[in-house]
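Participant: mind looking at a prediction? Sequence and model below.
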Amino acid sequence: MKLLIDFFPIILFFAAFKLWGIYAATGVAIAATVVQIAYLRLRHGKVEPMQWMSLGIIVLFGGATLLAQSETFIKWKPTVLYWLMGGTLLAGQLLFRRNFIKSLMGAQIELPDAVWSQLNWAWAGFFTAMGVLNLWVAYQFDTDTWVNFKLFGGIGLMLAFVIAQALFLGRYIKDEPGQPRPEDVQP
């Protein structure tokens, strides 16, 4: 359910674009993000800082798209969001000596500090590369291709990256004490 809530604005943006074009889709994305934040606030009592930032960016860049009647602004929105996320991870590591990936996931996974550092750098690099890739697609292809990339390419690359991270982390995950490993269980 959380995944659906997270991708709700993107999916509605895609559907609205296919039906009515970029400007209607931009308005739908703004409204869907406002609804998403309201739902999260009512349902969970709080909204993550990244989600507030995403709301601010869609309102700013989407609003500029609608006011200027220029799709350039909405095409920059994913890049700005990716670069802010990557920049936040880098700033945490370099300026504040805090690993924000560890802060987010440390309660679920126990890893050596060096692996947390590698994970943080990998995510910062991924977000930076995704921002560059978004701009390349936005400026080298038509808007229809960019919208398809935004939904399928962006989500597909994120999924591939998460799977690669899971495979990388698999060798560092320890079995729970007292829990049998799958290969130790007799049928």
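Facilitator: Everything's here; your move.
Participant: C-alpha from now on. contacts and neighbour counts both.
Facilitator: Fine.
Participant: I figured M85 hits W121, correct?
Facilitator: No - with contacts counted by C-alpha atoms under 8 Å, M85 stays clear of W121, the gap being 11.8 Å.
Participant: okay, now F13: neighbour count?
Facilitator: The tally of other residues near F13 (other C-alpha atoms under 10 Å) stands at 27.
Participant: report the contact partners of it.
Facilitator: For F13, the contacting residues are A25, T26, V28, A29, by C-alpha atoms under 8 Å, 6 or more residues apart in numbering.
Participant: secondary structure class for K46?
Facilitator: Recorded secondary structure, K46: coil (DSSP: H, G, I helix; E, B strand; the rest coil).
Participant: next up, the contacts around it.
Facilitator: By C-alpha under 8 Å, 6+ apart, the residues touching K46 are L40.
Participant: K102 touches W116, doesn't it?
Facilitator: Yes - if you go by C-alpha under 8 Å, K102 and W116 touch, sitting 6.1 Å apart.
Participant: hold the first one in mind and look at this next one:
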Amino acid sequence: MKMLLDFLPIVIFFVVYKTTGDMIMATAVLIPATLAQVLYIYWRHKRVEKMQLVTLALVVVLGGATVLFGNSSFIQWKPTVVNWLFAVAFLLSPLFGGKPLVERMMEKAIQLPRAIWHRLNLAWVVFFLAMGGLNIYVFSHYSEDVWVDFKLFGMLGLTLLFVLIQGVYLSRHMVQAPQDDTSSSNSPRQKDDS
């Protein structure tokens, strides 16, 4: 549900652009859609993550400039700026609180050695930098239509692929929780012996 909510403004932007062929109109719809998303998150959870506020601010500023000046390049820079801000946040996170940001986000779900957390955090930094650079390449070398497709499907697909690769990497390094005595007394081998 959270992932759907995160992508809802992008999907709305995509649908409006594909039905009208007008980047300015799609951007004009994206701004209130993103604002509504953040307001809903605040209403539902009584808090909003900092990066959601940063994203909203960038949509309002760069989207507003796109609508005001009739120039789509402003909104095309937004994914790059967001990805590079994420890269900086992940890169600097160990300096504030001692833990990489990825560890803070995932430590309740899995346990990893400290070195693996740092490698994983660095992988996210590289990924975000690459995504920002790839966005610039796509909007600089291809049509608006191709860029809109890339923004929804390309970026989402590459993110899912990266998360899948991360999952494979994590499975090799996860620290196993010690088994308690009750689980060993119910092992299949002991049942066969009785």
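Facilitator: Arrived safely. Since the structure is predicted, the reported quantities are computational estimates derived from the model, not experimental observations.
Participant: before we move on, the earlier item: which contacts among the contacts of F13 of structure 1 does structure 2 share?
Facilitator: Retained in structure 2 (both residues aligned by TM-score structural alignment, their matches' C-alpha atoms under 8 Å) from the contacts of F13 of structure 1: A25, T26, V28, A29.
Participant: so what secondary structure elements neighbour the helix or strand where S117 of structure 1 lies?
Facilitator: S117 of structure 1 is located in helix 113-140, with elements delineated by DSSP states H and E. Identification of packing neighbours for helix 113-140 of structure 1 by 3 or more C-alpha pairs under 8 Å, 6 or more residues apart in numbering; DSSP states H and E yields helix 72-94, helix 100-105, helix 143-148.
Participant: that one vs structure 2, mean deviation?
Facilitator: Taking mean C-alpha distance after the TM-score superposition for structure 1, the mean distance separating helix 113-140 of structure 1 from the aligned residues in structure 2 is 0.3 Å.
Participant: next: stretch 3-18 of structure 1.
Facilitator: Once fitted to structure 2, stretch 3-18 of structure 1 is off its aligned match by 0.5 Å on average (mean C-alpha distance after the TM-score superposition for structure 1).
Participant: buried residues, that stretch. List them.
Facilitator: F8, P9, I10, I11, L12, F13, F14, A16, F17 (16 or more other C-alpha atoms under 10 Å).
Participant: now swap in stretch 161-174 of structure 2 and tell me
Facilitator: Using 16+ other C-alpha under 10 Å as the burial criterion, the residues of stretch 161-174 of structure 2 that qualify are L170.
Participant: likewise stretch 91-106 of structure 2?
Facilitator: For stretch 91-106 of structure 2, burial by neighbour count (16+ other C-alpha under 10 Å) applies to L91, S93, P94, K99, P100, L101, V102, E103.
Participant: closest to M1 of structure 2 among these?
Facilitator: Using C-alpha to C-alpha, V102 comes nearest to M1 of structure 2 of these, at 21.1 Å.
Participant: my guess is the closest one contacts A123, does it?
Facilitator: No - look at V102 of structure 2 against A123 with C-alpha under 8 Å: they stay out of range, at 10.1 Å.
Participant: I5 of structure 1 against Q36, yeah?
Facilitator: Yes - between I5 of structure 1 and Q36 there is a contact under C-alpha under 8 Å: 6.8 Å.
Participant: ok, average deviation of stretch 25-42 of structure 1 from structure 2?
Facilitator: Mean deviation of stretch 25-42 of structure 1 from its aligned counterpart in structure 2 after superposition (mean C-alpha distance after the TM-score superposition for structure 1): 0.7 Å.
Participant: please identify the buried residues of that stretch?
Facilitator: 25-34, 36-37, 40.
Participant: contact partners of that stretch?
Facilitator: Against stretch 25-42 of structure 1 from outside (C-alpha under 8 Å, 6+ apart): 5-6, 8-10, 12-17, 46-47, 51-52, 55, 58-59, 62, 65-66, 74.
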